[in-house]
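**Q** Structure here, sequence nowhere to be found:
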């Protein structure tokens, strides 16, 4: 098994001992993305802005990995408040096309940088 590390300046730098994403055997595994602006390194304000920024960060990483939103197989959404699911789900869906990937969504009590939403994906590399 050979791991290929994925990195782009169009998504936030890792803030710990991890990579933005790793590609193994044609599959891309992203680290969880929060609403950090890649230019400033600061968290954007508000749930909607964070959800859009998260998806933009995910899309930038997938592009750097020669993949796209159409290649996403599975997503995992972490929410600080599950009551925010409908808002985040609408924004999330606006970045995807049918057929949609498998998805899980869970509430957790605390995320890095006090994020309100975090999303990680598994995708395949475009042929």
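**A** Sure, I can see it. Since this is a predicted model, take the numbers as computed values, not measurements. Numbers count the residues shown, from 1 in each chain.

**Q** From here on, just use CA atoms for contacts and neighbour counts.
**A** Fine.

**Q** all helices for the chain, in order.
**A** Per DSSP state H, the chain carries helices over the ranges 47-64, 85-94.

**Q** Please compare the first structure with the one that follows:
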């Protein structure tokens, strides 16, 4: 499983002690660097799959995620995003913030960043 390379002057992730800081993941297919889908569910799935791929590369799983930040281009997409999000996590769920923003890079509908712990 691969993940998209950063589209700017930043790292896809950084480690600090037991914490992993994963930069906001757009719903880019790592092979084509294009959006994997045009709808919010498909885009949420791809963003979280990209996060999962980074964690896997580090020998970690989604249950290592302790905090997420979800950025939505339209807050009306919250419920559909949440449906997909719920399939990637189980109790105890990570802490989460979700915001509607004016615009996202490349016109994405969603961008998700996480903090994970190696413990």
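**A** Yep, it's here. Everything quoted here is computed from the prediction, not taken from an experiment.

**Q** Tell me how they score on TM after superposing.
**A** The TM-score (TM-score structural alignment, normalised by the length of structure 2) is 0.95; 118 aligned residues with a Cα RMSD of 1.1 Å.

**Q** Buried residues, stretch 80-99 of structure 1. List them.
**A** Buried residues in stretch 80-99 of structure 1, counting neighbours by 16 or more other Cα atoms under 10 Å, are found at 80, 85, 88, 91, 92, 96.

**Q** Any chance of those residues in CSV with distance to residue 48 of structure 1 as columns?
**A** Converted to CSV, the buried residues of stretch 80-99 of structure 1 look like this (distance: Cα to Cα, whole Å):
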residue, distance to residue 48 of structure 1
80, 13
85, 11
88, 7
91, 8
92, 10
96, 16
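
**Q** And the residue of structure 2 most remote from its centre, how far from residue 90 of structure 2?
**A** Seen from the C-alpha centroid of structure 2, the residue lying at the greatest distance (Cα atoms, centre = their mean) is residue 17, 21.2 Å away. Distance, residue 17 of structure 2 to residue 90 of structure 2, by Cα to Cα, to the nearest Å: 25 Å.

**Q** can you check residue 80 of structure 2 too?
**A** 17 Å.

**Q** Quick check: the aligned residue for residue 84 of structure 1 in structure 2?
**A** Aligned by TM-score structural alignment, residue 84 of structure 1 pairs with residue 77 of structure 2.

**Q** again, but for residue 122 of structure 1
**A** When structure 2 is aligned by TM-score structural alignment, residue 122 of structure 1 is paired with residue 115.

**Q** For that match, which non-adjacent residue is closest in space?
**A** residue 21 (4.7 Å; Cα to Cα, 6 or more residues apart in numbering).

**Q** about what we covered before: right, so of the helices of structure 1, which gets closest to residue 34 of structure 1?
**A** For residue 34 of structure 1, the closest of these is helix 47-64, at 5.2 Å, according to Cα to Cα.

**Q** How about the contacts made by residue 74 of structure 2?
**A** Counting by Cα atoms under 8 Å, 6 or more residues apart in numbering, residue 74 of structure 2 makes contact with 100, 101, 109.
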